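1. below are the sequence and a predicted model for it; my questions follow.
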Amino acid sequence: MGRMESVWGMDCNEFRPERWLEEENGGGTVVYRPENPFKYPVFHGGARVCLGKEMAYTQMKLVAATIMEVFEVELEVVEKKVPEHVLSLTMRMKDGLKVRVRKR
């Protein structure tokens, strides 16, 4: 569901973090606008939301920040092929995700 055009629109495969930001009251202040948890129910929504959701988000941010601080990670384009996802308990890339990693 994370990349379904019917859910996220025509630009569902583009990396556009600004889609979750909006200007507050026209005053120039930009705020984060979270999506409805029922739109992408990875952690479920409502009364039965996953207890580990906040911990998972915190851990994801920590790992990403640590890697980006020490390494420069660049996507390696292979024959202009769009990476495919494998549907499983934990989402992963089919044939892996080719990247080039260099120490900063």
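-> Alright, I've got the coordinates.
2. CA only for contacts and neighbour counts going forward, please
-> Noted.
3. state the distance from V49 to K61.
-> 20 Å (CA to CA, to the nearest Å).
4. what do you get for K80?
-> Counting by CA to CA - K80 and K61 are separated by 29 Å.
5. for these two, indicate the residue with more neighbours.
-> Higher neighbour count among K80 and K61: K61, with 12 against 7, using other CA atoms under 10 Å.
6. A further structure is provided below for comparison with the first:
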Amino acid sequence: MGRMEKIWGKDCWEFQPKRWLKDGVFQQESPFWYPIFQAIPRICLGKDMAYIQMRSIAATLIERFEIDVLNKDTFPGYIQSLTLRMKGGLPINVYHRT
């Protein structure tokens, strides 16, 4: 559909940003016009539950333990993967609250 002459005109194989300009102002097309981009928002179905669990665990740890981050003056590097991780982890000391 991205190169159909019926939809985009005779110059369908050319990059023409002016297609979306009307009187020099950008006019967004309907998201349903080109279904490859999908008109519906995509969200993770378990996102809300994951946030609830994260807050619950963080609150429990903060209530029971004192967490001291080591090397506070250095910025950790990142490892790029499916999820963003810290290179070498985050060195901490954990003390039980009294």
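-> Nice, I can see it. Just so it is clear, the model here is predicted, and its values are computed rather than measured.
7. quick one: what's aligned to K94 of structure 1 in structure 2?
-> Structural alignment (TM-score structural alignment) places K94 of structure 1 against K87 in structure 2.
8. so its match touches F75, yeah?
-> No: using CA atoms under 8 Å, K87 of structure 2 is not in contact with F75; the gap is 10.3 Å.
9. between those two, which one's more packed in?
-> K87 (11 against 8).
10. residues touching that one, list them.
-> 76-79 (CA atoms under 8 Å, 6 or more residues apart in numbering).
11. okay if I get these as JSON lines plus secondary structure, neighbour count and distance to I62 of structure 2?
-> Listed next are these as JSON lines, based on DSSP: H, G, I helix; E, B strand; the rest coil; neighbours: other CA atoms under 10 Å; distance: CA to CA, whole Å:
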{"residue": "P76", "secondary structure": "coil", "neighbour count": "15", "distance to I62 of structure 2": "22"}
{"residue": "G77", "secondary structure": "coil", "neighbour count": "11", "distance to I62 of structure 2": "25"}
{"residue": "Y78", "secondary structure": "strand", "neighbour count": "12", "distance to I62 of structure 2": "25"}
{"residue": "I79", "secondary structure": "strand", "neighbour count": "13", "distance to I62 of structure 2": "26"}
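12. ok, and the residues you listed in structure 1?
-> Here is what carries over to structure 1 from the contacts of K87 of structure 2, by both residues aligned by TM-score structural alignment, their matches' CA atoms under 8 Å: 76-79.
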